[in-house]
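Trainee: give me coordinates for this.
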Amino acid sequence: MEISGIISAIVIGLIIGALARLVLPGRQRIGILWTMAVGIVAALIGTAIAAGLGVGDTDGVDWIEWLIQIALAAAGVAALDRVKAHR
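Mentor: Take a look at the predicted model:
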C-alpha cells in the first residue's frame, strides 16, 4: 500500500467511524477519538478484505468495500462500547 493509499484510508476511516455511530442504535459511551480510531482501523482492514475478495478494483465508488468497512466499524464501536459499559 502506497502512502497516498494510507492517507486516503485515514481520511475515509474518519468518515467510516462517524457512519458506524449513525448505524448503531442508542447512545454509545465512547468518545470521538475512539470512534475515529475504530473507523481508521476498520477502513484499513476493510480495504484488505475487499482486495482479497476482488471487489476493490472498480473505476467508480467501491460500494461493497464501503459496506464492509462500515460493518467492521459498527462492530468495533459496539464492542468497544460494551467494554466501556462494563467498567
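
Trainee: please count neighbours and contacts with C-alpha atoms only from this point.
Mentor: OK.

Trainee: select the longest helix from this structure.
Mentor: Identified as the longest helix of the chain according to DSSP state H is helix 63-86.

Trainee: another one to check against the first:
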Amino acid sequence: MLGLGIIGWIVIGGLAGWIASKIMGKDAQMGIWQNIGAGIVGGLIGGFILWLVGVDVNSGGWFFSFLTCLAGACLFLWLLNKFGSNKTSV
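Mentor: As a prediction, this is how the structure comes out:
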C-alpha cells in the first residue's frame, strides 16, 4: 500500500472505506473524508497484520491492496464501534 502514492491512497482508501462503511452499516454517519480516512487507516492495519504473518504486501498490486484496505477498514470500523463510541443510557 505504501508504494501506491498519494493518489492511490485516496482512490483505493476512499473506495475501500466507502464499501467498508456499507458493510458495517455506518454509511449514513460517514462522509467522504471519513470514508477515505477509514480506508487509509484500514490499509495500514491490514498491511501490518499481513506483514506480521509473512505476506509480501508490496508486490500485491492494486486489487490486493484494495482487499487489504477493505478488510482493515472493516476491522477499524468494528473496533471504533466496539470501543470508541460513548454509549450513554438515559
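
Trainee: and the TM-score between them?
Mentor: Overlay of the two chains. TM-score (TM-score structural alignment, normalised by the length of the first structure): 0.61; 83 aligned residues with a C-alpha RMSD of 3.1 Å.

Trainee: circling back: now for the longest helix of the first structure, which elements pack on it?
Mentor: Using 3 or more C-alpha pairs under 8 Å, 6 or more residues apart in numbering; DSSP states H and E, the elements in contact with helix 63-86 of the first structure are helix 3-23, helix 32-53.

Trainee: now do the buried residues in stretch 46-62 of the first structure.
Mentor: 46-50, 56 (16 or more other C-alpha atoms under 10 Å).

Trainee: a markdown table please, covering those and showing distance to residue 63 of the first structure.
Mentor: Below are the buried residues of stretch 46-62 of the first structure laid out as a markdown table (distance: C-alpha to C-alpha, whole Å):
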| residue | distance to residue 63 of the first structure |
| --- | --- |
| 46 | 12 |
| 47 | 12 |
| 48 | 15 |
| 49 | 13 |
| 50 | 10 |
| 56 | 9 |
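
Trainee: looking at those, spot the one nearest residue 72 of the first structure.
Mentor: Proximity of those to residue 72 of the first structure (C-alpha to C-alpha) peaks at residue 46, which lies at 7.1 Å.

Trainee: next up, the contacts around the spatially closest residue to that closest one that is not a sequence neighbour.
Mentor: Nearest non-adjacent residue to residue 46 of the first structure, counting by C-alpha to C-alpha, 6 or more residues apart in numbering: residue 69, 4.6 Å away. Taking C-alpha atoms under 8 Å, 6 or more residues apart in numbering as the contact definition, residue 69 of the first structure lies against 16, 39, 42-43, 45-47.

Trainee: residue 31 of the first structure too?
Mentor: Residue 31 of the first structure neighbours (C-alpha under 8 Å, 6+ apart): none.
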